[in-house]
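Trainee: here's my sequence, what's the structure:
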Amino acid sequence: MSTPTSRRKQKEPAAPKVPVSLTVAGLPEHDLENDGAYRAMHFKSIDLSSRRARTAEFEGCRFVDTAFAGTEMHRAELTDVELDRCDLSNMRVRSSSAHRAVVSASRLTGAAWSECAFHDVVFDTCRADLAGFRFSSFRTVVFRDCTLLEANFQDADLRGARFERCDLTGAQFSNAKMAGTRFADCTLAGIAGVTSLRGAIIRSSDAWGLVHSLAGAMGITIEDAS
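Mentor: Okay, here's the model as predicted:
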C-alpha cells in the first residue's frame, strides 16, 4: 500500500564530508582570487569581505567566524563545506552551486544568490532577511529556525526544499515551482505570490497565516466582525 505524499518521510540532506585534517588558512596567501582552488582548508576569523572572484572552487573546507560581507562570486563551486557564525550579508553570488553544505548561525541579510543550484544543503538558525534566491533550484534543502523576512524566492524551483520553524513574513514566491515544498511551524503572513504555493504541503497551524494573502489574490475582502 502506497504512503500518501504528505506523510512520506522526507529525505535528509547528506552531511558535508570535511576532512579531519585541515590546512589553516591565512592572508594574503589564501585570499580569494579568480580561478582559485581551496581544498581541505580551515578559515577562522578571517575577513574576506568586498572581494570579487570568478570560478573559485571550495572543497572540504570549514569556515568559522569568517566575513564575506559584500563579496561577489560568479560560477563558484562549494562542495563539502561548513560555514559557522559567518557574515554573508550583502554577498552577490551568481550561477554557482553548493553541494553537501551546512550554513549555521550565520548572517545572510541582503545576500543575493541568483541562478544558483543547492543540493543537500542545510541553513540552520540563520538570519536571512531580505535575502534573494531568484531563479535558483533547491534539491534536498532544509531551512531550519531561520529568519527569512521578505526573502525573495521569485522563479525559484523549491520542489526539493522544506522550511521548519522559519519566519517567512512578507517573503516573495511569485512564479516559484513548489509542488512538494514543505512548511512546518512557519510564519507565512503577508507572503507574495501565494498562488505559486499550489502543490505545497503546509501544516494546518501554518495555513491560517495565508488567509489574507489568499483572499487578496482572489479578490476577496475580509471584514472584521462588528
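Trainee: contacts, neighbours, all on C-alpha from now
Mentor: Will do.
Trainee: and the helices in the protein?
Mentor: Shown for the chain, the helices assigned by DSSP state H span residues 204-207, 211-217.
Trainee: for E150, which of those is the nearest?
Mentor: helix 211-217 (14.1 Å; C-alpha to C-alpha).
Trainee: can you point out the buried residues in that closest one?
Mentor: 212-214 (16 or more other C-alpha atoms under 10 Å).
Trainee: of those, closest to F58?
Mentor: Top of the list for closeness to F58, among the buried residues of helix 211-217 and by C-alpha to C-alpha, is S213 at 40.5 Å.
Trainee: related to what we said a few turns ago, distance to G160 added to the buried residues of helix 211-217, as TSV?
Mentor: Below are the buried residues of helix 211-217 laid out as TSV (distance: C-alpha to C-alpha, whole Å):
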residue	distance to G160
H212	26
S213	23
L214	23
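Trainee: between the residues you listed, which is closest to Q172?
Mentor: Distances from Q172 to the buried residues of helix 211-217, taken by C-alpha to C-alpha, are shortest for S213, at 11.5 Å.
Trainee: which ones are touching that closest one?
Mentor: 189-192, 194 (C-alpha atoms under 8 Å, 6 or more residues apart in numbering).
Trainee: now do the closest residue to A184 other than its chain neighbours against R144, distance only.
Mentor: Spatial nearest neighbour of A184, chain neighbours left out: E164 (4.9 Å); criterion: C-alpha to C-alpha, 6 or more residues apart in numbering. Distance, E164 to R144, using C-alpha to C-alpha, to the nearest Å: 5 Å.
Trainee: before we go on, could you also do this sequence so I can check it against the first one:
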Amino acid sequence: FIHRVEFRNCKLLGTDFSRSRLQNVRFSDCLGDYSMFRFANFKQVGFEDCSLISADLYHLTLQKTFFNRCNLDQAVLSGSKLKGIDLSDCEFDGLQVDIEDLNGCIISPHQASSFVGLLGLVIK
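Mentor: Okay, here's the model as predicted:
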C-alpha cells in the first residue's frame, strides 16, 4: 500500500508495483519505462510529464487517475477500463489495449488514427 507519496524526478525503470494499492500518489517528471503496475489499484493517482514507454498497466482499477503529457508508447493497458481517462495530451504511436476498454476514453483527433486498426477500419 502506497499512500500520500510524491515521486519527483525518479528513475523507476522496470520498477515492479504489481498488485499494489496506490492512493493519493503523484508521479512527476519520472522515467518509468518498462515499469509494472499489473493488477494495481489506483485511487487519486496522477502522472505528469512521465515517460512510461512499454509500461505494463494491465488490468488496473482506476479511480480519479490522470496522465498529463506522458509518453505511453507501446504501454500495455489491456483489461484497464479507461472511461473518463484523458490521454489527449499524451504521446504514443501504439498502445496494447482492448477495444471494449476504450469506451469513454478521451483522446485527440491525431491519436484516433492509432485505434483505427482495432476497429477493423482502413483510412484512405
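Trainee: circling back: so the residue nearest to A184 of the first structure is in contact with T147, correct?
Mentor: No - E164 of the first structure is not in contact with T147 according to C-alpha atoms under 8 Å; the separation is 10.8 Å.
Trainee: more crowded one of those two?
Mentor: Shown here are E164 of the first structure and T147; by other C-alpha atoms under 10 Å, T147 has more neighbours (25 against 17).
Trainee: residue contacts, the residue mapped onto D93 of the second structure from the first structure?
Mentor: Aligned by TM-score structural alignment, D93 of the second structure pairs with A189 of the first structure. Counting by C-alpha under 8 Å, 6+ apart, A189 of the first structure touches 168-170, 209-210, 212-213.
Trainee: biggest separation within the residues you listed, which pair?
Mentor: Longest distance between any two of those is 14.6 Å, between L168 and H212; criterion C-alpha to C-alpha.
Trainee: about what we covered before: map the residue nearest to A184 of the first structure across to the second structure for me.
Mentor: Under TM-score structural alignment, E164 of the first structure pairs with N68 in the second structure.
Trainee: from R19 of the second structure, how far out is that match?
Mentor: Counting by C-alpha to C-alpha, the gap from N68 of the second structure to R19 of the second structure is 23 Å.
Trainee: also K124 of the second structure?
Mentor: Going from K124 of the second structure to R19 of the second structure by C-alpha to C-alpha gives 43 Å.
Trainee: do the same with Q44 of the second structure
Mentor: For Q44 of the second structure, the distance to R19 of the second structure - C-alpha to C-alpha - is 16 Å.
Trainee: ditto for D89 of the second structure
Mentor: On the measure of C-alpha to C-alpha, D89 of the second structure and R19 of the second structure end up 27 Å apart.
Trainee: and for I106 of the second structure?
Mentor: On the measure of C-alpha to C-alpha, I106 of the second structure and R19 of the second structure end up 26 Å apart.
Trainee: swap in D98 of the second structure?
Mentor: Distance from D98 of the second structure to R19 of the second structure, by C-alpha to C-alpha: 20 Å.
Trainee: returning to that earlier point: isn't the match of E164 of the first structure up against E48?
Mentor: Yes - the pair N68 of the second structure / E48 is scored as a contact, 4.7 Å apart, by C-alpha under 8 Å.
Trainee: which ones are touching T79 of the first structure?
Mentor: When contacts are counted by C-alpha under 8 Å, 6+ apart, T79 of the first structure touches 16, 58-60, 98-101.
Trainee: that one maps to what in the second structure?
Mentor: So, by TM-score structural alignment, T79 of the first structure is left unmatched.
Trainee: surely G79 of the second structure touches D56?
Mentor: No - at 11.1 Å, G79 of the second structure does not count as touching D56 under the criterion of C-alpha under 8 Å.
Trainee: of the two, which one has the most company?
Mentor: Set G79 of the second structure next to D56 and count neighbours by other C-alpha under 10 Å: D56 wins out with 25 against 20.
Trainee: how about the more buried one, what does it touch?
Mentor: Counting by C-alpha under 8 Å, 6+ apart, D56 of the second structure touches 34-38, 75-77.
Trainee: so which of those persist in the first structure?
Mentor: By both residues aligned by TM-score structural alignment, their matches' C-alpha atoms under 8 Å, the contacts of D56 of the second structure still in contact after alignment to the first structure are 34-38, 75-77.
Trainee: would you pull up how far stretch 145-165 of the first structure lies from the middle of the chain?
Mentor: Mean-position distance between stretch 145-165 of the first structure and its chain equals 7 Å (C-alpha atoms, centre = their mean, to the nearest Å).
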